[in-house]
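Visitor: model this:
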Amino acid sequence: MGVVALHEFLESCGGFMGAGNDYRSARLVLVGAPMDFTVSFRPGTRSGPRRIREVSVGLEEYSPYLQRDLKDYCYYDAGDVVLPFGHVPQSLNRLESVVGQLLADGKFPLVLGGEHLIALAPVKQMARAFPGLNVLHFDAHADLREDYLGESLSHATVMRRVAEVVGSRNLHQFGIRSGTAGEFAYGRENTGFYPFEILTPLQQVVDRLHGCPVYVTLDIDVVDPAFAPGTGTPEPGGCSSAEIMAALHMLKGLNVVGMDLVEVCPVYDQSDRTSLLAAKLVREAILLFGG
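Guide: Model (predicted):
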């Protein structure tokens, strides 16, 4: 397919700060997935990818955490995937095709959501490309329902579908503080399930995953709404923005092969603090995984 064909599926939305114009030389490629077709509470996450890019210019390109600078990295912002509105399977298939081409071209995909269901598409492609893939899932919600209102493809079922793709023991879930009794029972029995906590269990898992291919899916609502109110289903009792930054930095040295950051819903955050946090996490991810 290559870069020319890829652009048939993508539309430019303004680039993330410092992004270059050379797709072929880029190691990491940003792609937006502006989908919120299955949300059950507050819609609006389709605006997340664009707003994350817009506010990124308010940040420095230098990370004092990592002592690295975006100007020293070659990364590309491919824009947003053009999705057929309301068609969930077709939208996921289109995103899956885009991610598959990025992998074929040797790129690190960093996908910006959009609702959490979009994570299923890159995970499917990653699992094909990287046997034994492990998924690190940061979220307030378990997302382990077998179905939601009769639908198997939903933001409330996405991690159950992911577990079916990679194997439940290769799914590691952190910060979970909301779900049904059945979801918590399934998680405790089947996945690497670490409710309420992030940093301590993450360190234990990281120590076991060196050398394994790892995909990261980060729902911004893992962060307490005091720090990140701009999300579709806010859940009190979460981690701080500093803690989620620390969690991302703990992945340094792992074989991380792809990532998504989802559920930023700008309409519910007049301060832009949620989008700014997301943009800062994207900056750190580029510096960690885009070299």
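Visitor: CA only for contacts and neighbour counts going forward, please
Guide: Fine.
Visitor: show me what contacts Leu102?
Guide: Counting by CA atoms under 8 Å, 6 or more residues apart in numbering, Leu102 touches 29, 108-109.
Visitor: Spell out, range by range, the helices that occur in the stretch 1-150 of the chain.
Guide: Listed in chain order, the helices of the stretch 1-150 of the chain (DSSP state H, counting those that start in this stretch) span 2-6, 48-56, 88-104, 120-129.
Visitor: how about this one, so we can line them up?
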Amino acid sequence: MSTKQEKIQNFDPSQPGLAEASIFGLPFTADESDIVIVAVPWEVTVSYGAGASDGPKAILDASYQVDLLHQDFPDLWKLGIYLDEGPSHWKANSDLYKEKAAPLIEALENGERIADDRELQADLDAINAASAQLKREVKERVLSWQQKGKKVILLGGDHSTPLGYYEALGTAYANFGILHFDAHMDLREAYEGFTYSHASIMYNATRLPQVSKLVQVGIRDFCEQELKEVQSSEDIKVFTDADLKKGQFEGKTWQEQVDRIIGVLPQYVAVSFDIDVLQQWYCPNTGTPVPGGLSYEQAVYALNRLAASEKKIIGIDLVEVAPGEDEWDGNVGARLLFHLCGVLAKNNGLAVGDRVVLGD
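Guide: This next block holds a predicted model:
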């Protein structure tokens, strides 16, 4: 059997990725890979657009066409990146409980009280129990990879999926912040009765004792409850899209704004990247689109700046990629995921090579 070094020597990164291989067409096993991506195809509580549970599969399919010579991280592929597709019951349970959630959401939209309907209340209880079980299983899965020395990235699914991931990070880091890229604050408490709603992920995350700071970037949609949550906490800092653009229009450079964002983070940082922080033409099928947003280049620059800073990136999740009839969402998601792998690797001192400089 070939060693990892022999595979590196015999693999041609200029050719299309190997379809029978893992993500990005790489030939490495899980044991040979420095980075493991845990896919969580789950979207039970979505109340608007659907499809996030199909995001990991769309990203995997698109990943085979990603050129492996990354300008910022030219040797990234040599580290090995492996996709853990997760147990089959995650997707099966997502489909099952999403079907149960639809009548609940419809009843709430019609002004009904779930507690007045015994059957609906039973379904709500079952959904919350299944979501809690997913959280526990994600935590255990991530911990198992961390114990093998892997750098772990979580790939959703909707934005409810990383909570168990944050709990796993909390077993190694007693104090860390979350740098949250998103169009939404996700600070609603038990949105629509769902304890682990995608709209409640940051509310739930900030209740973890290890999470000492939440820094939100690109926000452009929030409710009164979420605003009160921000205003009542010294540990939440929000950089709305409107404020960032206002600063840009009035002469602040993106570098200045990014450095200010990084400056308020604690030493240890987990990055949560909801694809809908980007302008919608990058993710036309994401579940809850909002006008405005960051460009892909702005996001990449901010991530690179963080990677080169003195902050320590302890984890990254990418969520809410939902495929459409074409491959565009998966294509953007795959390329962003590859970049996120490079950001995590570089910041953690793994050998990714020197940036390729073309021209002056």
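Visitor: sorry, back to before: dump the contacts of Leu102 of the first structure to JSON lines, plus neighbour count.
Guide: Below are the contacts of Leu102 of the first structure laid out as JSON lines (neighbours: other CA atoms under 10 Å):
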{"residue": "Val29", "neighbour count": "24"}
{"residue": "Phe108", "neighbour count": "23"}
{"residue": "Pro109", "neighbour count": "25"}
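Visitor: Could you find the counterpart of Pro89 of the first structure in the second structure?
Guide: Using TM-score structural alignment, the partner of Pro89 of the first structure in the second structure is Ala132.
Visitor: burial of its match, as a residue count?
Guide: Around Ala132 of the second structure there are 16 other residues, counting by other CA atoms under 10 Å.
Visitor: same check, this time on the one 5 residues further on
Guide: Using other CA under 10 Å, Glu137 of the second structure has 17 neighbouring residues.
Visitor: cool, the one 4 residues further on as well?
Guide: For Arg141 of the second structure, the neighbour count with other CA under 10 Å is 18.
Visitor: Aligned counterpart of it in the first structure, please.
Guide: In the first structure, the residue matched to Arg141 of the second structure (TM-score structural alignment) is Val98.
Visitor: Quick check: its match touching Leu6?
Guide: Yes: Val98 of the first structure lies in contact with Leu6 (CA atoms under 8 Å); the separation is 6.7 Å.
Visitor: What lines up with Met107 of the first structure in the second structure?
Guide: Actually, residue 107 of the first structure is Lys rather than Met. Counting by TM-score structural alignment, Lys107 of the first structure lines up with Lys150 in the second structure.
Visitor: quick one: contacts for that match?
Guide: 33-36.
Visitor: For the stretch 151-300 of the second structure, which segments count as strands?
Guide: Using DSSP state E, counting those that start in this stretch, the strands of the stretch 151-300 of the second structure run over residues 151-156, 176-181, 211-219, 236-240, 268-274.
Visitor: Could you dump those into a markdown table with distance to Ala205 of the second structure added?
Guide: Formatted as a markdown table, these follow (distance: least, CA to CA, whole Å):
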| stretch | distance to Ala205 of the second structure |
| --- | --- |
| strand 151-156 | 15 |
| strand 176-181 | 9 |
| strand 211-219 | 7 |
| strand 236-240 | 12 |
| strand 268-274 | 11 |
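Visitor: so what's Ala247 of the first structure closest to, chain neighbours aside?
Guide: The shortest distance from Ala247 of the first structure to any non-neighbouring residue, by CA to CA, 6 or more residues apart in numbering, is to Leu199 (6.0 Å).
Visitor: Hmm, His249 and the one you found touching each other?
Guide: No: using CA under 8 Å, Leu199 of the first structure makes no contact with His249, being 10.5 Å away.
Visitor: center of the second structure - which residue?
Guide: Computing the C-alpha centroid of the second structure and ranking residues by CA atoms, centre = their mean puts Leu318 first, at 1.9 Å.
Visitor: Would you verify that it is located in a strand?
Guide: Yes: assigned with DSSP: H, G, I helix; E, B strand; the rest coil, Leu318 of the second structure falls within a strand.
Visitor: and the match of Pro89 of the first structure, how far is that from Lys91 of the second structure?
Guide: 15 Å (CA to CA, to the nearest Å).
Visitor: Also His184 of the second structure?
Guide: Taking CA to CA as the measure, His184 of the second structure falls 25 Å from Lys91 of the second structure.
Visitor: Then Tyr64 of the second structure?
Guide: 22 Å.
Visitor: Between the two, tell me which one has more neighbours.
Guide: The neighbour comparison of Tyr64 of the second structure against Lys91 (other CA under 10 Å) goes to Tyr64, with 23 against 18.
Visitor: where's the more buried one relative to Asp241 of the second structure, distance?
Guide: Per CA to CA, Tyr64 of the second structure is found 33 Å from Asp241 of the second structure.
Visitor: likewise Arg305 of the second structure?
Guide: Taking CA to CA, one finds Arg305 of the second structure at 19 Å from Asp241 of the second structure.
Visitor: More neighbours: these two, which one.
Guide: Shown here are Arg305 of the second structure and Asp241; by other CA under 10 Å, Asp241 has more neighbours (21 against 16).
Visitor: Could you pull up the residues touching Ala270 of the second structure?
Guide: Ala270 of the second structure makes contact with 176-179, 313-316, according to CA under 8 Å, 6+ apart.
Visitor: Now do the buried residues in stretch 139-155 of the second structure.
Guide: 139-143, 145-146, 150-155 (16 or more other CA atoms under 10 Å).
Visitor: just to revisit the earlier point, same list, the helices of the stretch 1-150 of the first structure, but as JSON lines with distance to Ala185 of the first structure please.
Guide: Listed next are the helices of the stretch 1-150 of the first structure as JSON lines, based on distance: least, CA to CA, whole Å:
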{"stretch": "helix 2-6", "distance to Ala185 of the first structure": "42"}
{"stretch": "helix 48-56", "distance to Ala185 of the first structure": "32"}
{"stretch": "helix 88-104", "distance to Ala185 of the first structure": "28"}
{"stretch": "helix 120-129", "distance to Ala185 of the first structure": "22"}
